[in-house]
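[1] could you look at this predicted model? Sequence included:
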Amino acid sequence: MSENSFEQNQKVLKLDTMNPNIKRVEYAVRGPIVQRAVQIERELKMVDTRLFSAAEHTVKMSENSFEQNQKVLKLDTMNPNIKRVEYAVRGPIVQRAVQIERELKMGVKKPFTEVIKANIGDCHAMGQKPITFFRQVLALCSYPDLLEDGKFPEDAKTRARRILNSCGGGSLGAYSASQGIEMIRHDVASYIEQRDGGIACDPDNIYLTSGASDAIVTMLKLLVSGEGASRTGVMIPIPQYPLYSAALAELGAVQISYYLDEENCWSLNINELKHALQEAKQHCSPRALCIINPGNPTGQVQSRQCIEDVIQFAAAENLFLMADEVYQDNIYADGCKFHAFKKVLFEMGPEYSKKVELASFHSTSKCYMGECGFRGGYMEVVNLDPEVKVQLTKMVSVRLCPPVPGQALLDVVVNPPQPDEPSYTTFIKERSETLAALAHKANITQEILNQVPGIKCNPVQGAMYTFPQIQIPPKAILEAKEKGQFPDMFYCMKLLEETGICLIPGSGFGQREGTYHFRMTILPPEDKLKIVLAKVKEFHQHFIKQYS
């Protein structure tokens, strides 16, 4: 400890600066005895909730006013931070889309026959096919009797046996260690080392997670502390994935917005970071910088030089880096390449690799896998204060463990078939075809949208979305304001009602004042994607004419 005392004092996230509530958490079920035991071993059917219209809701509230006044938990007594949370990806547009789907099933006449949800990166819901090998291994793990079935290839059986042998009682139904199954964490570490050209990865720095979202929120919980002017500030890109703004609102942290450069294909400008940081220092204590690369909702891929600049900036300003890299396989544009923050950090030398605190995130929900429902992913932490790491491990133990089927899926993602194994040819074919199809759809999306007067679409370099800028006439802006809506919300709601196309307004992700956008996924099958784009084109032209 004495040798590392100087380094520890330089940490952004330390035991005396982290969220003090976390230190008060005690959870004996996964406490010291269990941790010691681990050391010795080393040695949707969804509930159908009725969606009330505003009028119905008002009537219902008035009918039940007496009962409501007797409630312990009411709107004015609940956690006020929750009321500030907004999450556009599952917001009013999507709720209305669900209502319309029900109306169509009931026989209500519409100018369309189906709702096409191009609002969310739910790959399999949009028709993307699962990777055969992954599902074979998961089937074998879920029902081990199938290991005697001759229809399954031997490499899938080998993976399944290895995973089951690492599970409690040989079953996916058993809890795992809170940090995740040790064998799988070792496999993830090997995968990262291979990805990063041999840079070492310690399995003890790997936390298996319920997708990337849960890990991101967990790290934000650790980082957030303070009151008033000393409240924690977290820098997030605008446009951003609304998980970040929602989590910061819930935690009572300060959102520090930095704008991506739309005119330069949504690139990240260091001068913008510096400006946003200096402004924020007047009213909060900036502590963390979040980067989404490849970008959601903007689809950009940051250059290596940009990543080096960000690391230098974080080091100079003593900021904790959070790298959201869940789309790292989704690279489409020529000349673009994914650069992992950890790899760049260590290649920049000890001046940075021993100082900058980094948490990076990956998920089985995106890339060519698209297995959103399994909720698998991992987080790697670098240079985390050892005392804080103890608190992190304690905090994840409160949730017992990540979903074990999701951990099993992650293991085959990071340990896929090798060239000498029977499933390799099929695996490579399916993987390549999936990514090639996404690249093709990224290209046709930007091409078709840029043919529409009043729509400007940057190249979709990566990820699964486009975020085009749309012109909205003054009359439409005025009508939207009269309805109490953002202009792009007004636009997207009309689009849904008239065409059945469900998109998300740019205001849900953030945008420069006076500009309007929507986010659309490129995931639908090509024939359906072309229908979506044609309907958007026709609607936009009619909308401009109607409000000119």
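    Thanks, I have the structure now.
[2] okay, CA-based contacts and neighbour counts for the rest of this
    Will do.
[3] and the host helix or strand of residue 288, how far out from the chain's middle?
    In this structure, residue 288 sits in strand 285-292 according to DSSP states H and E. From the chain centre to the centre of strand 285-292 is a distance of 16 Å (CA atoms, centre = their mean, to the nearest Å).
[4] for stretch 80-89, same thing?
    With CA atoms, centre = their mean as the basis, the mean position of stretch 80-89 lies at 17 Å from the chain mean.
[5] would you mark the buried spots in that stretch?
    Residues of stretch 80-89 classed as buried by neighbour count (16 or more other CA atoms under 10 Å): 85-89.
[6] farthest-apart pair in those, please.
    Distances among these were taken as CA to CA; the most separated pair is 85 and 89, at 12.4 Å.
[7] show me what contacts residue 470?
    454-456, 515-518 (CA atoms under 8 Å, 6 or more residues apart in numbering).
[8] what ranges do the helices span in the stretch 101-250 of the chain?
    Under the criterion DSSP state H, counting those that start in this stretch, the stretch 101-250 of the chain carries helices at the ranges 132-142, 154-166, 182-195, 211-223, 243-251.
[9] need the ones you listed in a markdown table (columns: distance to residue 232).
    Conversion of the helices of the stretch 101-250 of the chain to a markdown table gives the following (distance: least, CA to CA, whole Å):
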| stretch | distance to residue 232 |
| --- | --- |
| helix 132-142 | 41 |
| helix 154-166 | 40 |
| helix 182-195 | 31 |
| helix 211-223 | 7 |
| helix 243-251 | 10 |
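[10] these into TSV, with extra columns for distance to residue 40 and mean neighbour count?
    Formatted as TSV, the entries for the helices of the stretch 101-250 of the chain read as follows, by distance: least, CA to CA, whole Å; neighbours: other CA atoms under 10 Å:
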stretch	distance to residue 40	mean neighbour count
helix 132-142	26	20
helix 154-166	15	19
helix 182-195	13	19
helix 211-223	27	21
helix 243-251	37	21
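[11] which of those sits closest to residue 342?
    Nearest to residue 342, of all the helices of the stretch 101-250 of the chain, is helix 182-195, at 9.4 Å by CA to CA.
[12] okay, one more to line up with it:
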Amino acid sequence: MATKGKVLTLTEVNPMVRCIPTSKTDILVRRAGEITRELEQGAVKPFPDVIIVSSGDSHGAGMQPITFVRQVMAACLYPELLHSDRLPSDVRQRAQRLLGECEGSSVGSYSCPLGLDAVRRSVAESLQRRDGGVISDSDNIFIQSGSHVALMRVLKVLLHGEGVSQTGVLVPVPCHPRFTQAVWALGGVPLPFQLSEERGWVLEREELQRALRDARGRCSPRALYFVNPGNPTGHVQSRESIEEVIRLAAEESLFLLVDEVYQQTVFGVDREFVSYKKVLCEMGPPYSSTVQLASVHSVSKGFMGESGLRCGYVEFMNLDPQVKKHISSIVAKEGCAPIIGQIALDIMAAPPQPGDASYTTFRAVRSPCTQPPGQERQASLDTLAHNVRRVQETADGLPGVSYQPPQGGITIFLRLHLSHRAVEQAKALGLEPDLFYCMRLLEEEGVCAGPGCDLGQREGTYHLRLCILMPTDSLEEMLRRLKSFHHRFMQDFC
């Protein structure tokens, strides 16, 4: 019987998907994997291993999981441990309570598509504590398989239209490319606005208005996306800046999509995280009753770093009940978040408290804690703050490198002032200059960093993104290699 050939060829791929550019960081990560396999097969290179600092996977970088989290998960996965005194009493109590919320008392069951009711209540209570008593309704909290999945499902409802009616989404630059790619893939138009590097990566209202003006006549701006604390910039948005964004959203009828996954990693002096929801509620009517907001958080970031468990949530504010119904339908069709991830989310929302059997360990594991009740997350913050200082000290000694000091998050965004010769060499090879720099860094020193061209940057500027929530000894080795390479690179292209 004759066949007609392959059905799915490049010309048959969804045009919205075809327009998504290949991630430069993904190219580097694939090459890093190849180099690792070459080393395992006995290849001789000037370095013993590959250090990946292009990813925010802190456990992959060597940070250790939190004991309480893993003990509760272990008891839920193997309920025989509920009857063993090998685990602290509060671990067994938490595991028993959470198993009681699961169908068949098993983590192998499905949950309600929006998440376990008990976990949604825990999240709501934690948000209420975070925001100083601002009411949080668990009915407005949808648990998803990570914050990115949560954003994708909101976008599916939000994005529609063609031509001048096609939905436009304001997106900060620089920004992680996954969100921009999602907007393209789902039929929207990303509308970039530049953050001010010279002012510490702050958001400027004038630049937002400029992006809106440029969008008129080619699409319909309906949403604004922002990351606070910033990724990759590490900027922590002030209350005044958040108020400005909310006022603009009210004036321009924009839906606010806010990524707040780094809220627990603020280390800047005299800086604190303030949620969009808290500011919106405290601004009062008409803003608090009309501006629509979706904010996301995840167990992947912060003091837990449980990236592989794939769980996060979105909280809605002022969402139309009919719209909520449609989002619920999408979530129901695409399935619930993993139960084990939801267990970790419950612990993030309600960690051990003073008087609990696990509190001392949770509070002081891996590094001394001097700021009660900072608990174990202070250990990660201590490491993160130390690493930020060390990267800054190293960068201060590197010619042609500058930076805006980060105040939160787990990344530092270094600016590379490359010579004309280096830029021309990169262009001759068909590469962006900072990608050229990163490729050489990987091949010569085994350090896989993220090029700024992947995240967006002003024309004629070049950057390096380093994810630095990692053990201090690994960081020191990475910095030693970076320093050696950079001096050599600058000499080669002086």
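    Perfect, I can see it now. Please read these numbers as outputs of a predicted model, since none were measured by experiment.
[13] TM-score for the pair, please.
    For these two chains in superposition, a TM-score of 0.95 is obtained (TM-score structural alignment, normalised by the length of the second structure); 482 aligned residues with a CA RMSD of 1.4 Å.
[14] now the buried residues of stretch 80-89 of the first structure as a markdown table including distance to residue 274 of the first structure and secondary structure?
    Formatted as a markdown table, the buried residues of stretch 80-89 of the first structure follow (distance: CA to CA, whole Å; DSSP: H, G, I helix; E, B strand; the rest coil):
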| residue | distance to residue 274 of the first structure | secondary structure |
| --- | --- | --- |
| 85 | 27 | coil |
| 86 | 27 | coil |
| 87 | 28 | coil |
| 88 | 28 | helix |
| 89 | 29 | helix |
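[15] ok, the aligned partner of residue 432 of the second structure in the first structure - how many residues close by?
    When the structures are aligned by TM-score structural alignment, the residue of the first structure matched to residue 432 of the second structure is residue 486. Applying other CA atoms under 10 Å, we find 19 residues neighbouring residue 486 of the first structure.
[16] so who does residue 486 of the first structure touch?
    477, 480, 507.
[17] and the gap between the second one and residue 94 of the first structure?
    Distance of residue 480 of the first structure to residue 94 of the first structure, given as CA to CA, to the nearest Å: 19 Å.
[18] looking at these two, which is more packed in?
    More crowded of residue 480 of the first structure and residue 94, by other CA under 10 Å: residue 94, with 20 against 17.
[19] which one in the second structure is aligned with the more buried one?
    Aligned against the second structure by TM-score structural alignment, residue 94 of the first structure finds its counterpart in residue 29.
[20] in helices, which of the contacts of residue 486 of the first structure appear?
    Mapping the contacts of residue 486 of the first structure onto helices (DSSP state H) picks out 477, 480.
[21] distance to residue 338 of the first structure added to the contacts of residue 486 of the first structure, as JSON lines?
    Putting these into JSON lines (distance: CA to CA, whole Å) gives the following:
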{"residue": "477", "distance to residue 338 of the first structure": "39"}
{"residue": "480", "distance to residue 338 of the first structure": "40"}
{"residue": "507", "distance to residue 338 of the first structure": "28"}
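[22] state the span of the second structure onto which the helix or strand just after the strand holding residue 288 of the first structure is aligned.
    Proceeding N to C from strand 285-292 of the first structure, the next assigned helix or strand is helix 304-317, under DSSP H and E. Using TM-score structural alignment, the residues of the second structure aligned to helix 304-317 of the first structure are 239-252.
[23] please point out which parts of that stretch sit buried.
    Buried positions in stretch 239-252 of the second structure, judged by neighbour count with 16+ other CA under 10 Å: 239, 242-243, 245-250.
[24] follow-up on the earlier one: PyMOL command for the buried members of the contacts of residue 470 of the first structure?
    In PyMOL syntax, the buried subset of the contacts of residue 470 of the first structure is picked out as below (16+ other CA under 10 Å):
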select buried, resi 454+455+456+516+517+518
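[25] from the contacts of residue 470 of the first structure, which single one is nearest residue 325 of the first structure?
    Nearest to residue 325 of the first structure among those, with distances taken as CA to CA, is residue 518, at 22.3 Å.
[26] what does the closest one align to in the second structure?
    The pairwise alignment with the second structure assigns residue 518 of the first structure to residue 464, based on TM-score structural alignment.
[27] check contacts around its match.
    Shown here is residue 464 of the second structure, whose contacts under the criterion CA under 8 Å, 6+ apart are 413-416, 434, 438, 449-452.
[28] just name the closest of the residues you listed to residue 221 of the second structure, please.
    Using CA to CA, the shortest approach to residue 221 of the second structure within the contacts of residue 464 of the second structure belongs to residue 452, at 26.0 Å.
[29] sorry, back to before: so how far is the helix or strand containing the match of residue 518 of the first structure from its chain's centroid?
    If you go by DSSP H and E, residue 464 of the second structure is part of strand 462-467. A distance of 15 Å separates the centroid of the chain from that of strand 462-467 of the second structure, by CA atoms, centre = their mean.
[30] how big's the offset between it and the first structure?
    By mean CA distance after the TM-score superposition for the first structure, the fitted strand 462-467 of the second structure averages 0.6 Å away from its aligned residues in the first structure.
[31] which SSE is immediately downstream of that strand?
    Counting by DSSP H and E, the element after strand 462-467 of the second structure in chain order, helix or strand, is helix 472-492.
[32] give me the contact list for that next one.
    For helix 472-492 of the second structure, with CA under 8 Å, 6+ apart as the criterion, the contacting residues are 51, 383, 386-387, 391, 394, 398-399, 418-419, 441, 444-445, 447, 468.
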